[in-house]
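[1] Need coordinates for the below:
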Amino acid sequence: MKDFNGLVVPTFDDVLAAHERIAPYIHRTPVLTSSYLNALTGAELFFKCENFQKAGAFKVRGACNAVFGLSEEMAARGVATHSSGNHALSLSYAAGQRGIPCHVVMPRTAPQAKKDAVRGYGGVITECEPSTSSREAVFAEVQAWTGAEFVHPYNDLRVIAGQATCSRELLEQVEGLDAVVAPIGGGGMISGTCLTLSTLAPEMKIYAAEPLNADDAARSFRAGHIIADDAPETVADGLKVPLKELTWHFVSKNVADVLTASEDQIVEAMKLIWKRMKLVMEPSSAVPLACILANRDRFRGQRVGVIVTGGNVDLDSLPWMK
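    Sure, this is the predicted structure:
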């Protein structure tokens, strides 16, 4: 850990420790390619498939690092969080592996598949309205009566160190990358990517991919300070939350640009990957490809890592069915 004017941030030593700590509880996910998508984009794309991760999402990395880093005394009180889905089910998975309670505040509009997964892993759900303010207010009540350890979905140095292990694996699996593109909501994955690449491959460009309908990170990046939306509407349900001080630290210092894609572009990219790569991914995971397709000139001729963040999609309510 390192102190930046009172803000304590994780270092690459924390990433190495996290990777060792979580190794028994995660998959080393594969990297897949598609000649069709390479031809379509003019780039060589390497998809790091966290949709094959335990609990179906990259967030298991950060959740396991936080849970298994707790002292016995802290663990006995359990853990708690607020999340639209993947962090909720990932923390429930990690807590279940350690045998401790997990309390989760979720928006009532969260995909049913994610709610079912949380309960399947033993998590206890309290629902809230679909806004950041409601999530935080309801969570304060839950934490007050449970006394559980708060594991923030992304503004937590333990979580960021865990997420950074994904890009560490990617660099070991693929040589000579020019850039990495990852989705951005609250910024946990992109911060972990920044932490790893700034240490191991500082010449590599890092792009954050965001829905145009929830473009607070793009506007923050251009303004030079955090701009937070309370309740944006987008098909990419995992990317609705705003940046916080820890993730903003990494985004503002290391990201080359924040790219955006429309709702139609996101759904089309999702359909393309389902059709051509046979990969079950959720809309949030399709945003990087959508942004690459919308910015072909920027990526043409490059070797690009694309982080597929999760595959927890409601099969009864796919976006192209609406």
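[2] Every contact and neighbour count from this point should use C-alpha atoms.
    Noted.
[3] would you list every one of the helices in this structure?
    12-22, 35-41, 59-68, 72-76, 86-98, 112-120, 132-146, 157-173, 188-200, 216-223, 245-254, 263-277, 283-294, 296-299 (DSSP state H).
[4] Residue 38 is in contact with residue 299, correct?
    No. Look at residue 299 against residue 38 with CA atoms under 8 Å: they stay out of range, at 10.6 Å.
[5] any idea how far residue 135 lies from residue 104?
    Separation of residue 135 from residue 104 (CA to CA, to the nearest Å) stands at 10 Å.
[6] Can you check which residues contact both of the two?
    Common neighbours of residue 135 and residue 104, using CA atoms under 8 Å, 6 or more residues apart in numbering, are 82-83.
[7] Looking at these two, which is more packed in?
    Legend: neighbour count by other CA atoms under 10 Å for residue 135 and residue 104, higher for residue 104 (27 against 21).
[8] buried residues in stretch 44-57?
    44-57 (16 or more other CA atoms under 10 Å).
[9] among those residues, which two are most distant?
    44 and 55 (28.3 Å; CA to CA).
[10] and the closest residue to residue 210 other than its chain neighbours, how many neighbours?
    Using CA to CA, 6 or more residues apart in numbering and skipping residues adjacent in sequence, the residue nearest residue 210 is residue 260, 4.7 Å away. The number of residues packed near residue 260 is 27, by other CA under 10 Å.
[11] Next, the structure of the following sequence, for comparison with the previous one:
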Amino acid sequence: MVDFKQVSAAADRIAARALRTPVKQSQALNSALGCQVYLKCENEQKSGAFKFRGACNALLQLSPEQRAKGVVTVSSGNHGAALAAACQMLGVPVTVGVAHNASPVKRSNMLRYGANIIAIEPGMEAREAFIAEQLAQNAIVIPPYDHPDIIAGQGSAALELFEEYPHLWGVVTPLGGGGLLSGSCLVAEHYDAFCCGVEPELAADGKQSLEKGEIQPAMPPQSICDGLLTSLGKHTFAIIKEKVTDILLVNDAEAKAAQELVEETTGMWIEPSSATVIAALKRYPDIFKEKHVGVILSGGNCVKS
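    All right, here's what the predicted structure looks like:
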């Protein structure tokens, strides 16, 4: 299992390439939510999302021979763009399996960094089939979340947050495949802080998995929170099951309202997936009232509708 030392090592490894993103506050947002909110702005990370951290950490641990061969992944957008950006930086060829109905903004972001895109059907079944096919051809696969190097890299966002604000009561992250949450809860535990994940009601397999003690399949991809429509992995779930006590749910309308609230109070336009953490602070005031809470704004790769 990944531990805090691996997160710390990942942070050191990627420091020269990943951005140390700002932590912002807004008194207007604090007033609206009834707590002191510290926004870790991974929407300002390279490629526009926290995913660059894990992708960069994984690539940096490949041998020169492996990098020359190139890597493969599947993605709804942010991991694919992050991996492509890191590959471009390191001179590594990359192929990404992308659902044909993926966000045009995220598809363009992947192409901008030189990814070779292969269209696949939406859903976990098609993703898993694509990866199985690539592995059968001895491809080097860098998965979106379920890998120790990815988890350690994603945790570096929370580590930076707590290094700047060690007094935080806790940290809240979006939950899709669990890379960000699993990495963040390792950091929170080190700082003796609370940590929880947030997912859409229409993609609540993470909460179901935690309650049943085993990974539940992803629900049909129906939520506007496109970055969170996947199931947990064995590596991420092992950490979350041991260290996370609850996963909070929000609906799409709440995520949309939170997206608009963040823009009104900070001027930032973030993804609905990212806005789920703000929606949770609003929906569950009894948990967060008057507390100092760090939230990971996971990405900003979307256009204003």
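[12] Any idea what the TM-score is?
    The TM-score (TM-score structural alignment, normalised by the length of the second structure) is 0.97; 305 aligned residues with a CA RMSD of 1.3 Å.
[13] re earlier: and the residue nearest to residue 210 of the first structure? What does it align with in the second structure?
    For residue 260 of the first structure, the aligned residue in the second structure is residue 249 (criterion: TM-score structural alignment).
[14] And for residue 68 of the first structure?
    So, by TM-score structural alignment, residue 68 of the first structure is matched to residue 60.
[15] what's the burial count for its match?
    18.
[16] Residue 146 of the second structure and residue 233 touch, don't they?
    Yes. Counting by CA under 8 Å, residue 146 of the second structure touches residue 233, with 5.1 Å between them.
[17] picking that back up, residues contacting the match of residue 260 of the first structure?
    Per CA under 8 Å, 6+ apart, neighbours of residue 249 of the second structure: 198-201, 204, 280.
[18] Check the gap between it and residue 144 of the second structure for me.
    22 Å.
[19] repeat for residue 61 of the second structure
    Relative to residue 144 of the second structure, residue 61 of the second structure is positioned 16 Å away (CA to CA).
[20] Comparing these two, which residue is more hemmed in?
    The neighbour count for residue 61 of the second structure versus residue 144, taken as other CA under 10 Å, is higher for residue 144 (25 against 13).
[21] Tell me who's in contact with the residue mapped onto that one from the first structure.
    Here residue 144 of the second structure is matched to residue 153 in the first structure, going by TM-score structural alignment. Residues near residue 153 of the first structure by CA under 8 Å, 6+ apart: 81-83, 87, 159, 188.
[22] Hmm, residue 157 of the second structure is touching residue 50, no?
    Yes. Using CA under 8 Å, residue 157 of the second structure makes contact with residue 50 at a distance of 7.3 Å.
[23] The first structure: which residue goes with residue 128 of the second structure?
    Using TM-score structural alignment as the criterion, residue 128 of the second structure maps onto residue 136 of the first structure.
[24] how far away is the residue lying closest to that match once chain neighbours are set aside from residue 102 of the first structure?
    Excluding its sequence neighbours, the residue lying closest to residue 136 of the first structure (CA to CA, 6+ apart) is residue 82, at 7.3 Å. The gap separating residue 82 of the first structure from residue 102 of the first structure is 11 Å, by CA to CA.
[25] next one: residue 183 of the first structure
    26 Å.
[26] now do residue 281 of the first structure
    From residue 281 of the first structure across to residue 102 of the first structure, the span is 26 Å (CA to CA).
[27] Ok, residue 60 of the first structure next?
    14 Å.
[28] shared neighbours, the two?
    Residues touching both residue 60 of the first structure and residue 102 (CA under 8 Å, 6+ apart) are residue 91.
[29] To which residue of the second structure is residue 180 of the first structure aligned?
    So residue 180 of the first structure corresponds to residue 171, using TM-score structural alignment.
[30] And residue 32 of the first structure, by the same measure?
    Aligned counterpart of residue 32 of the first structure in the second structure: residue 24 (TM-score structural alignment).
[31] Now the match of residue 180 of the first structure. Nearest residue, chain neighbours left out?
    Nearest one to residue 171 of the second structure, counting by CA to CA, 6+ apart, is residue 294 at 4.5 Å.
[32] What is the aligned counterpart of the one you found in the first structure?
    Residue correspondence to the first structure (TM-score structural alignment): residue 294 of the second structure is matched to residue 305.
[33] Compute the number of surrounding residues for that match.
    With other CA under 10 Å as criterion, residue 305 of the first structure counts 25.
[34] Quick check, residue 259 of the first structure in contact with residue 217.
    No. In this structure, residue 259 of the first structure is not within contact of residue 217 by CA under 8 Å, at 9.4 Å.
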